[in-house]
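In: sequence-free structure coming up:
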């Protein structure tokens, strides 16, 4: 076997991996650009959930969402997810350093439940482009994509995409689908109480249920309502041009 042929065999897998990485980066870059103004038809997490259901034999499962612009989402809903998930959303550049430090300190306790510190921007990047789960590889990719969307998109756009792809229950993605499924009304008509209840099940809608809220979820709903008031309600959204 010639040295040239051996070298070709050695480098061929590397070349294919390199091409795959470049192609993936190109898809992500195109997605960041195009979704800065186009509706998002589906997210990576939606695809992951659908494939997982099919592979497990659940052919009745359907990942579904209905895109709506921010003008068709009630202001309490926009405020509720920030109150519950990321109160510094209008101010940071994708990462809440204080929350990260607090989470690291909290998680040093082996008996404590693991606490996350993902901002709405990070959650949007993960849900739209990546897969679920915890790994340093995924977190690294998430960080890079977060910088990308924070650079190209406005805060209002990030919030709009987040609200349209976030998971509220099995197969229920986006606030319009959630509003119709749980409250039989469009997202534009959600009340503060209903919005706070939807936000209360995030980011774990498989454990916490909107239609069967536990005592914890109900307490969290009330806490979110108080935070919405303390943030300033609609004035907060108008001040930061988020609705």
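Out: Perfect, I can see it now. Being a predicted model, the structure only gives us computed values, none of them experimental.
In: alpha carbons only for contacts and neighbour counts from here, please
Out: Noted.
In: longest helix in this structure, by number of residues?
Out: helix 3-34 (DSSP state H).
In: which residues in the protein form strands?
Out: In the chain, the strands defined using DSSP state E lie at 167-169, 172-173.
In: how far does the first one sit from the chain's center?
Out: Taking C-alpha atoms, centre = their mean, to the nearest Å, one finds strand 167-169 lying 11 Å from the centre of the chain it belongs to.
In: ok so, going back, elements contacting the longest helix of the chain?
Out: Identification of packing neighbours for helix 3-34 by 3 or more C-alpha pairs under 8 Å, 6 or more residues apart in numbering; DSSP states H and E yields helix 136-152.
In: so which bits of the helix it packs on are buried?
Out: Neighbour-count burial for helix 136-152, counted by 16 or more other C-alpha atoms under 10 Å, picks out 139, 142, 143, 145, 146, 147, 148, 149, 150.
In: mean neighbour count and distance to residue 160 for the strands of the chain - can I get that in a markdown table?
Out: Below are these laid out as a markdown table (neighbours: other C-alpha atoms under 10 Å; distance: least, C-alpha to C-alpha, whole Å):
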| stretch | mean neighbour count | distance to residue 160 |
| --- | --- | --- |
| strand 167-169 | 25 | 14 |
| strand 172-173 | 24 | 13 |
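In: tell me which of those sits nearest to residue 216.
Out: strand 167-169 (16.4 Å; C-alpha to C-alpha).
In: what packs against that closest one?
Out: If you count contacts as 3+ C-alpha pairs under 8 Å, 6+ apart, strand 167-169 packs onto helix 175-178.
In: re earlier: mind putting the buried residues of helix 136-152 into JSON lines with distance to residue 42?
Out: Shown next, in JSON lines, are the buried residues of helix 136-152 (distance: C-alpha to C-alpha, whole Å):
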{"residue": "139", "distance to residue 42": "21"}
{"residue": "142", "distance to residue 42": "18"}
{"residue": "143", "distance to residue 42": "21"}
{"residue": "145", "distance to residue 42": "17"}
{"residue": "146", "distance to residue 42": "18"}
{"residue": "147", "distance to residue 42": "21"}
{"residue": "148", "distance to residue 42": "19"}
{"residue": "149", "distance to residue 42": "17"}
{"residue": "150", "distance to residue 42": "20"}
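In: put this beside the first:
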């Protein structure tokens, strides 16, 4: 019995060693990130994004003009869906079919193509940085889940059309409309909206005014799809 009593007084092993401290630090770091990321998304559900990392890292002077979705022509929304994400209202943030198709194309070499949805692009543009890498893609996926859950489709589209680069140093469709057409995004025609949508994938390489070749053909194709998006209700989640 005495021996048992002595054994019961021995200190219990704890995780206070180096490994335990590292694990505790990592756990606290993850918890802090989760809290901060959720807080960011909740705040931006109601507050316009003042600036993004992409803007801060831009070598050019930037032009932007936050505009509520009600002040952006519906043709611009339809053009963005037609050009960037035809299933925007149908998926939960990820178009798995498009991602698989992009993966297969990339295995064949040539220019790397993405299968990102508007939701994924918005998550990247608002909260992260440009460029690839699995770490950034992982963060992008997390933020995509958050904005789909907390913001909803209408707010995602509003954010996208305000932070997407529409030309060198130009961010948002309002700044793009003023730059290229000298008018508000509220007054864009289907063709004008389609031409802006056509440069979204490569805004530093494609021109809206005087566009030729692929950009011109792509813009014309988007313009033809604007009415289809509207008639088939593919923008219905934005205008319920």
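Out: Done, it's in. A quick note: this is a predicted structure, and the numbers were derived from the prediction, not measured.
In: what's the TM-score here?
Out: Overlay of the two chains. TM-score (TM-score structural alignment, normalised by the length of structure 2): 0.84; 224 aligned residues with a C-alpha RMSD of 2.3 Å.
In: for residue 62 of structure 1, state which of the buried residues of helix 136-152 of structure 1 is nearest.
Out: Minimum distance to residue 62 of structure 1 across these is 25.7 Å, recorded for residue 142 (C-alpha to C-alpha).
In: quick one: map that closest one onto structure 2.
Out: Under the alignment (TM-score structural alignment), residue 142 of structure 1 pairs with residue 140 of structure 2.
In: ok, now residue 115 of structure 1?
Out: Matched by TM-score structural alignment, residue 115 of structure 1 corresponds to residue 113 in structure 2.
In: would you enumerate the residues in contact with the residue lying closest to residue 147 of structure 1 once chain neighbours are set aside?
Out: Leaving aside its sequence neighbours, residue 147 of structure 1 sits nearest to residue 94 (C-alpha to C-alpha, 6 or more residues apart in numbering; 6.6 Å). Listed by C-alpha atoms under 8 Å, 6 or more residues apart in numbering, the contact set of residue 94 of structure 1 reads 119, 120, 121, 122, 146, 147, 150.
In: how close does residue 94 of structure 1 get to residue 101 of structure 1?
Out: Residue 94 of structure 1 sits 15 Å away from residue 101 of structure 1, going by C-alpha to C-alpha, to the nearest Å.
In: could you do residue 192 of structure 1 as well?
Out: As for residue 192 of structure 1, its distance to residue 101 of structure 1 is 31 Å (criterion: C-alpha to C-alpha).
In: comparing these two, which residue is more hemmed in?
Out: Each of residue 192 of structure 1 and residue 101 has its neighbours counted (other C-alpha atoms under 10 Å); residue 192 has more, 21 against 12.
In: which one in structure 2 is aligned with the more buried one?
Out: Per TM-score structural alignment, residue 192 of structure 1 is aligned with residue 190.
In: report the separation between that match and residue 172 of structure 2.
Out: Taking C-alpha to C-alpha as the criterion, residue 190 of structure 2 is separated from residue 172 of structure 2 by 17 Å.
In: one more: residue 120 of structure 2?
Out: 17 Å.
In: who's in contact with residue 90 of structure 2?
Out: Counting by C-alpha under 8 Å, 6+ apart, residue 90 of structure 2 has no contacts.
In: what about 10 Å?
Out: Residue 90 of structure 2 is in contact with 234, 235, 236, 237, counting by C-alpha atoms under 10 Å, 6 or more residues apart in numbering.
In: in structure 1, point out the residues matching stretch 38-45 of structure 2.
Out: Aligned using TM-score structural alignment, stretch 38-45 of structure 2 spans residues 29-36 in structure 1.
In: list the buried residues in the matching stretch.
Out: Buried residues in stretch 29-36 of structure 1, counting neighbours by 16+ other C-alpha under 10 Å, are found at 31, 32, 35, 36.
In: my read: the first one touches residue 129, true?
Out: Yes: assessed by C-alpha atoms under 10 Å, residue 31 of structure 1 is found in contact with residue 129 at 8.4 Å.
In: what about residue 135 of structure 1, neighbour count?
Out: Residues lying near residue 135 of structure 1 (other C-alpha under 10 Å) number 8.
In: correction: residue 107 of structure 1
Out: For residue 107 of structure 1, using other C-alpha under 10 Å, the count is 15.
In: against residue 221 of structure 1, how distant is the closest residue to residue 185 of structure 1 other than its chain neighbours?
Out: Ranked by C-alpha to C-alpha, 6+ apart and with sequence neighbours excluded, the top spatial neighbour of residue 185 of structure 1 is residue 179, at 5.7 Å. Distance of residue 179 of structure 1 to residue 221 of structure 1, computed by C-alpha to C-alpha: 16 Å.
In: okay, the two: which has more neighbours?
Out: Ranked by neighbour count (other C-alpha under 10 Å), residue 179 of structure 1 and residue 221 place residue 221 first, with 25 against 22.
In: show me what that one lines up with in structure 2.
Out: Aligning on TM-score structural alignment places residue 221 of structure 1 opposite residue 219 in structure 2.
In: for that match, give me its contacts.
Out: Per C-alpha under 10 Å, 6+ apart, neighbours of residue 219 of structure 2: 79, 83, 191-199, 208, 211-212, 225.
In: structure 2: which residue goes with residue 168 of structure 1?
Out: Using TM-score structural alignment, the partner of residue 168 of structure 1 in structure 2 is residue 166.
In: its match against residue 194, yeah?
Out: No: contact criterion C-alpha under 10 Å: residue 166 of structure 2 and residue 194 do not qualify, at 11.8 Å.
In: now the common contact residues for these two.
Out: Common neighbours of residue 166 of structure 2 and residue 194 (C-alpha under 10 Å, 6+ apart) are residue 208.
In: of the contacts of residue 219 of structure 2, just say which sits nearest to residue 59 of structure 2.
Out: residue 199 (19.1 Å).
In: let me see the contact set for the closest one.
Out: Applying C-alpha under 10 Å, 6+ apart, the residues near residue 199 of structure 2 are 83, 165-167, 205-208, 211, 215-216, 218-219.
In: got it, and residue 106 of structure 2?
Out: 100, 112, 113, 114.
In: report the central residue of structure 2.
Out: Nearest to the geometric centre of structure 2 sits residue 122, at 1.6 Å (C-alpha atoms, centre = their mean).
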